[in-house]
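Asks: Prediction below, plus the sequence it came from.
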Amino acid sequence: MSSFTTPVFITPCQHLSIFSAVGADTRAFLQSQLTQDVSLISPSQAAMAGFCTAQGRLWATMLLTPTDQEQQIHGVIAADLMESLLKRLRMFVLRSKVTLGPVPDLQVLGIEVAAADFDVLSSTLEVTLPGAIWQAQMTSCGTWIQVPSANENCRLRLLALTTARQAEQIVDQLGENGKVLTDVNAWKAQDVQAGMAWVEASTQDLFIAQTLNLDLIGGVSFTKGCYPGQEVIARAHYRGTVKRRMHVATIVSPTEVEMKAGMDVFDASDPDNPVGRLINVANTVTKTDEGPVTIWVLFEAPFKSIETASLRVGSSEGPLLTMQPMPYDIAPT
């Protein structure tokens, strides 16, 4: 058996939770509510999606995943949205034959493996793993989905939806080749670097899908039928009026500073009017006794602000945002 070149990192993603939609009308119901074409979800395919208000603002972003039941779909969401999301979705069930609820018996693991070790990981776990982004694979040790990486030529990322026993099985089979990380910020930072946003409780009902680049990572279908907020999202798409996008940046500070999703972003030359907001924050990614704290953030702002401004968080004199490259093109068309 081939050996691993580097450890496989395993991160329990306690900031994410799983809900279930099950019943004869599951697909039709979700198709009528979400930005994604739910017919794409299959035993080998997962996809991002959004759930919007009638005004087109995102109530939640989610990763839709298959299960071993044709009439059931799972959704991975920010954990602090579970109660509000299910309450709002249930308002629209009416006579549809679908039951919505949390799945407390499943957890989400973030798995990071060197690209060169991908086949070794599959053989070690004795399963077939998804070989492309958004592909899914149901295995004896959970449902696995490959998710974007900032640099997929070096490291690949997978989410595994597992029971506690399956999680133990993964750790046991990897042995000394696996390293369990207790700090989820490293995984969050990779979501940031990959341009993969999660709506949280503090950013609920603030952004349209295009603002969070959901359309650029395949989370919006412009050919499916209607859903709440569809007119707003379609109008921005077809009229080319997307003037705000999500961007990646770092904040470097000599001491730890508290950054939270939803905080305002200011142009230093205009202290009275915020130009954007933080979307996701990975708070304590890099810290040494000698070096500074580095915080990775996703934030949204108009293109014109990105081109001309010195952007700061919290106030016009707050921590400076240093722009970082996006892993995909966000240039206005």
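Replies: Done, it's in. Numbers count the residues shown, from 1 in each chain.

Asks: contacts and neighbour counts: CA atoms only from here.
Replies: Noted.

Asks: how about the helices in the stretch 201-333 of the chain?
Replies: Along the stretch 201-333 of the chain, the segments classed as helices by DSSP state H, counting those that start in this stretch run 230-238, 303-308.

Asks: my bad, the stretch 1-150 of the chain
Replies: Counting by DSSP H, counting those that start in this stretch, the stretch 1-150 of the chain has helices at residues 26-33, 82-90, 118-125.

Asks: Output the contacting helices and strands for the longest one.
Replies: The contact analysis (3 or more C-alpha pairs under 8 Å, 6 or more residues apart in numbering; DSSP states H and E) places helix 82-90 against strand 99-102.

Asks: So for the strand it packs on, what gets flagged as buried?
Replies: 100-102 (16 or more other C-alpha atoms under 10 Å).

Asks: Now do the buried residues in the longest strand seen in the chain.
Replies: For the chain, the longest strand by residue count, based on DSSP state E, is strand 274-286. For strand 274-286, burial by neighbour count (16+ other C-alpha under 10 Å) applies to 274-285.

Asks: Put this next to the first one:
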Amino acid sequence: MNDWIRHLETQGLVRAAENEWHFGEAVSQARVPLSSTAIAPLPQYSIMEIAGPDAERFLQGQTSAQVALADGQFAPLTAFCSPKGRVLANGQLMRVDETRYWLVLDIGVADPLHTHLAKYAPFYKVEITQPATRIFGVLGDDAVAQVEAQLNVTAPDTWAMAQNDAAVILRHPGPIPRFMILAPEDAALSAWEALESLATPVGNAVWRLQDIQAGLAWLGETQRDSYLPQMINWEALGGISFRKGCYTGQEVVARAHFRGQVKKRLLRAQSENATLPAPGTPVHDANGKSQGDVVCAALNADGKAEVLAIITQRDEPRELNIDGVPLERLTLPYAIERVDPESMSLQA
């Protein structure tokens, strides 16, 4: 057992399942007030490093981001696609030094993406690795002040990054301020210890709920190679550059955008049931016909399941349910329209 896990277990960490950690009973965790600060381990994510003299050129041909925008301040969302335009992995790209990039993504797609990119890497001076890092979140009304005081950085804006001597700090959207901290294990443990006397430890499902409420879907292993990036509203979040040149899948992604051929979209909804549907659970209409699938789910403070699901756009509106339990549609916090990352980077 390593020091990171050992220390979290002394604080009451329970590993309910693989990549599902909480501190105490799950419903109680969902009700922890975030009026001050909470800290959450985030084992659902992984880091991939792409480094070498050709790293930028290599990534430019593989990913939906305009890689030059990842400049050490702005950290754009991105997607890696198959030749048919389906998302193999979506994540956030950051430049951590001149020829070294980090990509944060769902842990379930890290190995398959590594295998996919390794097919192209021999043609470039580049090395792809998965560095030994720990990731945790800081969230709550006082998160900005605590990050600045304890990590000695100026808190970045949303989709921007900051660095200190040991860690990378990313800010993500949501109903409350929240930051993702990425660092080697010793540095991550030191940062956690600096914050733990000022914050309440919570489970990673609390962070997942913030993702859901932000309309932010991270595709996992069972969902890879299934959806166009627009189906997870990636262009509305600035995750696709339509101003860059070719990358794998670019033609299909661009055609879907300019011809308006996106047949499925991300839906945010709430179930009256406290039972969490697993990723891939079908969403049905009142006639029992499948209309889409669940991407992720988490309990909210009322003990109800909030979900993101990818749903067909035909025959709107209609009643939807999961296993017979009705879904109440909830509003997404952004408009479904193209947002160019080039314009976002000017604000970072």
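Replies: Sure thing, it's come through. What you are looking at is a predicted structure, and each value in this text was computed from that prediction instead of being measured.

Asks: quick revisit: winner for burial among the helices of the stretch 1-150 of the first structure?
Replies: Highest mean neighbour count of the helices of the stretch 1-150 of the first structure: helix 26-33, a mean of 19 (counted as mean count of other C-alpha atoms under 10 Å).

Asks: That helix aligns to what range in the second structure?
Replies: Here helix 26-33 of the first structure aligns to the second structure at residues 55-62, judged by TM-score structural alignment.

Asks: With stretch 223-232 of the first structure instead?
Replies: The aligned range for stretch 223-232 of the first structure is 243-252, by TM-score structural alignment.

Asks: Contacts for the matching stretch, please.
Replies: 60-64, 66, 80-86 (C-alpha atoms under 8 Å, 6 or more residues apart in numbering).

Asks: which of those residues sit farthest apart?
Replies: 66 and 84 (19.8 Å; C-alpha to C-alpha).

Asks: which one of the two has more residues nearby?
Replies: Just comparing residue 66 of the second structure and residue 84: by other C-alpha atoms under 10 Å the higher neighbour count belongs to residue 66, 24 against 16.

Asks: Roughly how far does the more buried one sit from residue 218 of the second structure?
Replies: 20 Å (C-alpha to C-alpha, to the nearest Å).

Asks: so where do the strands sit in the stretch 1-150 of the first structure?
Replies: Listed in chain order, the strands of the stretch 1-150 of the first structure (DSSP state E, counting those that start in this stretch) span 8-12, 16-22, 47-52, 58-66, 72-78, 99-102, 107-114, 136-139, 142-147.

Asks: Minimum distance to residue 246 of the first structure: which of those strands has it?
Replies: The nearest among the strands of the stretch 1-150 of the first structure, by C-alpha to C-alpha, is strand 58-66 at 13.9 Å.

Asks: elements contacting that closest one?
Replies: Using 3+ C-alpha pairs under 8 Å, 6+ apart: strand 58-66 of the first structure touches strand 47-52, strand 72-78.

Asks: in the second structure, what residues pair with that strand?
Replies: With TM-score structural alignment as the criterion, strand 58-66 of the first structure aligns to 87-95.

Asks: ok, and what's touching the longest strand of the first structure?
Replies: Contacts for strand 274-286 of the first structure (C-alpha under 8 Å, 6+ apart): 185-186, 188-189, 192, 197-199, 203, 256, 258-267, 292-302, 305.

Asks: now whatever residue of the second structure lines up with residue 267 of the first structure: how far from residue 293 of the second structure?
Replies: Using TM-score structural alignment, the equivalent of residue 267 of the first structure in the second structure is residue 285. In this view, residue 285 of the second structure and residue 293 of the second structure are 12 Å apart by C-alpha to C-alpha.

Asks: Can you lay out the strands of the stretch 1-150 of the first structure as CSV showing distance to residue 246 of the first structure?
Replies: Compiled in CSV, the strands of the stretch 1-150 of the first structure are given as follows (distance: least, C-alpha to C-alpha, whole Å):
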stretch, distance to residue 246 of the first structure
strand 8-12, 25
strand 16-22, 21
strand 47-52, 15
strand 58-66, 14
strand 72-78, 18
strand 99-102, 29
strand 107-114, 23
strand 136-139, 26
strand 142-147, 18
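
Asks: Nearest to residue 330 of the first structure, out of the ones you listed?
Replies: strand 47-52 (17.7 Å).

Asks: and that closest one with helix 26-33, angle?
Replies: On the basis of axes from the mean of the first three to the mean of the last three C-alpha atoms, to 10 degrees, strand 47-52 of the first structure is oriented at 50 degrees to helix 26-33.

Asks: Would you mind getting the average deviation of strand 47-52 of the first structure from the second structure?
Replies: Compared with the second structure after the fit, strand 47-52 of the first structure shows a mean deviation of 0.7 Å (mean C-alpha distance after the TM-score superposition for the first structure).

Asks: What residues sit buried inside that strand?
Replies: 47-52.

Asks: what does it contact?
Replies: 33-36, 40-41, 58-65, 134, 205, 208-209, 214, 217-220, 228-229.

Asks: what about it, distance to the chain center?
Replies: Distance of strand 47-52 of the first structure from the chain centroid (C-alpha atoms, centre = their mean, to the nearest Å) equals 10 Å.

Asks: now do stretch 264-275 of the second structure
Replies: 18 Å.

Asks: and what of stretch 168-177 of the second structure?
Replies: 11 Å.

Asks: Pull out the buried positions in that stretch.
Replies: Those would be 168-174, 177, for stretch 168-177 of the second structure by 16+ other C-alpha under 10 Å.

Asks: can you list contacts of it?
Replies: So stretch 168-177 of the second structure is contacted by 75, 96, 139-144, 155-163, 178-183, 210-211, 213-214 (C-alpha under 8 Å, 6+ apart).

Asks: so how far does it reach from one end to the other?
Replies: End-to-end for stretch 168-177 of the second structure, by C-alpha to C-alpha: 17 Å.

Asks: for stretch 42-50 of the first structure, same thing?
Replies: Per C-alpha to C-alpha, stretch 42-50 of the first structure runs 18 Å from first to last residue.

Asks: can you check stretch 251-266 of the first structure too?
Replies: Stretch 251-266 of the first structure: ends 14 Å apart by C-alpha to C-alpha.

Asks: So which of the strands of the stretch 1-150 of the first structure is nearest residue 85 of the first structure?
Replies: strand 58-66 (7.1 Å).

Asks: tell me the average deviation of that closest one from the second structure after fitting.
Replies: Average distance, strand 58-66 of the first structure versus aligned residues of the second structure after superposition (mean C-alpha distance after the TM-score superposition for the first structure): 1.0 Å.
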